[in-house]
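**Student:** Give me the fold of what follows.
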Amino acid sequence: MRPLPGERSRMRAVRALFIRYGAERTPEGRSLRLLREWLSPMQRTQFAKKGYFEVVGGDTGKLYRIYPGTMSNVCEIDENGRPRLGLCFRTMGELPVGDVMLAQKIALENCESSVLAVARSFVPNVFMFRRGRLLG
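**Tutor:** All right, here's what the predicted structure looks like:
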């Protein structure tokens, strides 16, 4: 038996609600909610629209862009807004992506020189940070 036209849209709406609110009950969903709470209004908007957010280093004032991910997801940004240098640093242990990104944000803003001392650098390329599914 085929659903009626109105039932299809209702089923889609119910499915979307389940995906949205069901996902928030997972560790991944809770970590992203916590991350959004810690972002400034500007960072929150940037994360929702572009899939990344930018932070200013607490020691040097350099601009860093944090992409969704748990490692090799941070780039120093040049004066033209392009990734200049990639940084690989992460937390100890397995954590949800939002928790790792929040730790990276706090570390860059408060102890940037310590982060730079332990981070491995790499040359970023456009394929590494392609826009994927938005998490914000």
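**Student:** Only C-alpha atoms from now on, for both contacts and neighbour counts.
**Tutor:** Fine.
**Student:** next SSE after the lengthiest helix in the chain?
**Tutor:** Across the chain, the longest stretch assigned as helix under DSSP state H is helix 5-23. Tracing the chain past helix 5-23, the next element assigned as helix or strand by DSSP states H and E is helix 27-38.
**Student:** one more, for comparison:
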Amino acid sequence: MLLFGAQRRAGSRLQTLRELYASFIGENSPEARGRHLLREWLSPVQLAQFDEHRYFDVVGCDTAKRYHINYGTAANIHELDGAGTPRVGWCFAPSARLVPGDVMLAQKIALETNENAALSVANEFPPRMAFNR
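**Tutor:** Below you'll find the predicted structure:
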């Protein structure tokens, strides 16, 4: 009886160690690191939007237009009208293969610091019909 209890405790410790290792690996994946870096650069309002909806809004530095950046790496930016309705979609991203958090951070920085240059290389697309604000 005592032996079985020791084996059970050892098995429980091993299971706990496996779960801890899996958690560590998950938190150190490229995608997790990209999300962490993005979160560090977001304003409190943007961070609240991102946590609740997986998107955040930025204001362009050249035109003061508002853009909605959705979680993703392509075709994930919408220019909003005064009522917050998508007017047009924009697609631009770094040329390297990056995780979504890194791409979204690059898009945020580009729109907030060099909006016209970013849009000059972007592809325009019609906004999606289903849009959650």
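**Student:** Give me the TM-score for these two chains.
**Tutor:** After superposition, the two chains reach a TM-score of 0.79 (TM-score structural alignment, normalised by the length of the second structure), with 117 aligned residues with a CA RMSD of 2.3 Å.
**Student:** re earlier: contacts for the longest helix of the first structure, please.
**Tutor:** Helix 5-23 of the first structure is contacted from outside by residue 29, using CA atoms under 8 Å, 6 or more residues apart in numbering.
**Student:** same question, stretch 108-124 of the first structure
**Tutor:** The contact list for stretch 108-124 of the first structure (CA under 8 Å, 6+ apart) reads 55-60, 75, 83-89, 107.
**Student:** likewise stretch 57-76 of the second structure?
**Tutor:** Contacts for stretch 57-76 of the second structure (CA under 8 Å, 6+ apart): 46, 49, 54-56, 77-81, 89-93, 98-101, 103-104, 107-108, 111-116, 125.
**Student:** buried subset of those residues?
**Tutor:** Taking 16 or more other CA atoms under 10 Å as the criterion, what is buried in the contacts of stretch 57-76 of the second structure is 46, 49, 55-56, 77-80, 89-93, 99-101, 103-104, 107-108, 111-112, 115-116.
**Student:** after the longest strand seen in the first structure, next one along is what?
**Tutor:** For the first structure, the longest strand by residue count, based on DSSP state E, is strand 83-88. Per DSSP H and E, strand 83-88 of the first structure leads on to helix 97-110 as the next helix or strand towards the C-terminus.
**Student:** Check how far that following helix sits from its aligned residues in the second structure, on average.
**Tutor:** When the second structure is superposed, helix 97-110 of the first structure averages 0.3 Å from its matched positions, counting by mean CA distance after the TM-score superposition for the first structure.
**Student:** okay, that helix sits on what stretch of the second structure?
**Tutor:** Under TM-score structural alignment, helix 97-110 of the first structure corresponds to residues 100-113 of the second structure.
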